[in-house]
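In: below are the sequence and a predicted model; questions follow.
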Amino acid sequence: MVSMIRKYYPVFINIYSIWMLYMLFFASFRDANTAIFQIKDIPFQTIDAYSLYVIKYDKLEFFTNIFGNVILFIPYGFLGILYPPLNRFFYLIITFFITINVIEFSQYYFRRGFADIDDVILNTTGVIFGFIIYKIILRTYYRKLNVIQYK
């Protein structure tokens, strides 16, 4: 399984990243948000608003926004496959944190949405989940490999 991940992940993550950039900057739903140009720098303000109001009226919007921002970034937790320094948690999180902040402020600057600290928090949570899943897969693989070698 690990060899399959190492083989196909580079192709997957490149195609996925192009799709993500398209969704973050050029997708048609971005045009609907052109009236909203602001920087939301208070942590959990958007999450609180969604949990208090949006979930009452539109549960799909709540789950799409909150869980989508986490789930869509899980694949980036596997970046250590391509860049070995990112196998270390600290380097992965710092690299991703800088990257997602550049993306958030670019959305604001190019008027494709707003910069929201909650998006950074949720996206980073997704990367952390991805990193944990990646490490579990590696540990499981190497444990099985050791068991097979010592039998």
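Out: Cool, the structure landed.

In: only C-alpha atoms for contact and neighbour calcs from this point on.
Out: Noted.

In: in the lengthiest helix in the chain, what's buried?
Out: In the chain, with assignment by DSSP state H, the single longest helix is helix 117-150. For helix 117-150, burial by neighbour count (16 or more other CA atoms under 10 Å) applies to 117-135.

In: distance from it to the middle of the chain?
Out: Counting by CA atoms, centre = their mean, to the nearest Å, helix 117-150 is centred 14 Å from the centre of its parent chain.

In: what helices or strands is it leaning on?
Out: helix 2-25, helix 45-49, helix 59-71, helix 89-109 (3 or more CA pairs under 8 Å, 6 or more residues apart in numbering; DSSP states H and E).

In: out of those, nearest to G80?
Out: Nearest of the helices and strands packed on helix 117-150 to G80, taken as CA to CA: helix 89-109 at 7.9 Å.

In: give me the angle between that closest one and helix 117-150.
Out: 150 degrees (axes from the mean of the first three to the mean of the last three CA atoms, to 10 degrees).

In: which helices and strands does helix 89-109 pack with?
Out: strand 115-116, helix 117-150.

In: quick one: which of those is nearest M4?
Out: The nearest among the helices and strands packed on helix 89-109, by CA to CA, is helix 117-150 at 11.9 Å.

In: I figured F73 hits G126, correct?
Out: Yes - applying CA atoms under 8 Å, one finds F73 in contact with G126, separated by 4.9 Å.

In: okay, one more to line up with it:
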Amino acid sequence: LSILFIISLTLFPIRLGYKFEGFEIFNIVPFKIILKMLFEYPLGQFIYNVIGNIVLFIPFGFFIYIKFEKNKTKTLLAVFIMTLGVEFIQGFIPYRFCDIDDIILNTFGGYIGIIIYNILFSKFNNKLKKIQTT
């Protein structure tokens, strides 16, 4: 479901009235678009793009981490490859952009998914240990 959600939002996005004009179709300069959006666009548009790119990949990172038996390297590689594929395809879709910043943000979102998994299951394991000792 996470993969379908990613594909639907990245290749067939929901328009919220924000216009992303003045961007190159392919951007390979890290943080260029993030900084441009921060200083030249409304805060809501910046949040929509930056936070949206991070949040979109949190579930994917969470579930792929489980699938790869808690291997961070394989998980981050899978998130990176998925993001790279999506960004490459977006470069050929009208009104979509291929941006290195999205790759960075999406991969960071996948990493947050790993962190969330570890936090949730460390708390679960601690509670389970308390139950077992009583």
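Out: Happy to help now that I have it. Treat the numbers as computed from the prediction; the structure is a model and nothing was measured.

In: picking that back up, which residues in structure 2 does the longest helix of structure 1 match up with?
Out: Mapped onto structure 2 using TM-score structural alignment, helix 117-150 of structure 1 spans residues 100-133.

In: ok, now stretch 100-107 of structure 1?
Out: Against structure 2, stretch 100-107 of structure 1 falls on residues 83-90 (TM-score structural alignment).

In: how far is the matching stretch from where the chain is centred?
Out: Taking mean C-alpha positions (CA atoms, centre = their mean), stretch 83-90 of structure 2 and its chain are 12 Å apart.

In: residues of it that come out buried?
Out: Quick answer for stretch 83-90 of structure 2 (16+ other CA under 10 Å): T83, L84, V86, E87, Q90.

In: please name the residues that touch the residue nearest to the spatial centre of structure 2.
Out: With distances taken as CA atoms, centre = their mean, the residue of structure 2 nearest its centroid is N106 (2.7 Å). Shown in contact with N106 of structure 2 (CA atoms under 8 Å, 6 or more residues apart in numbering): N53, I54, V55, L56, F57, V79, F80, T83.

In: aligned partner of the fourth one in structure 1?
Out: Counting by TM-score structural alignment, L56 of structure 2 lines up with L72 in structure 1.

In: burial count for its match?
Out: 16 (other CA atoms under 10 Å).

In: neighbours of V70 of structure 1, just the number please.
Out: Residues lying near V70 of structure 1 (other CA under 10 Å) number 22.

In: count of residues packed around the alignment partner in structure 2 of F90 of structure 1?
Out: Under the alignment (TM-score structural alignment), F90 of structure 1 maps onto T73 of structure 2. Neighbour count of T73 of structure 2, defined by other CA under 10 Å: 11.

In: can you check the one 3 residues further on too?
Out: Using other CA under 10 Å, L76 of structure 2 has 20 neighbouring residues.

In: sorry, back to before: and the match of helix 117-150 of structure 1, how far from structure 1 on average?
Out: For stretch 100-133 of structure 2, the mean deviation from structure 1 after alignment is 0.9 Å (mean CA distance after the TM-score superposition for structure 1).

In: rewinding a little: ok, now how distant is the match of L56 of structure 2 from N65 of structure 1?
Out: According to CA to CA, to the nearest Å, L72 of structure 1 stands 10 Å off from N65 of structure 1.

In: picking up where we left off before, now the helices and strands packed on helix 89-109 of structure 1 as a markdown table including distance to Y53 of structure 1?
Out: Below are those laid out as a markdown table (distance: least, CA to CA, whole Å):
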| stretch | distance to Y53 of structure 1 |
| --- | --- |
| strand 115-116 | 18 |
| helix 117-150 | 16 |
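
In: between those, which gets nearest to T46 of structure 1?
Out: Across these, closest to T46 of structure 1 is helix 117-150 (CA to CA), at 6.3 Å.

In: the closest one to helix 59-71, inter-axis angle?
Out: Going by the same axes, to 10 degrees, helix 117-150 of structure 1 makes 50 degrees with helix 59-71.
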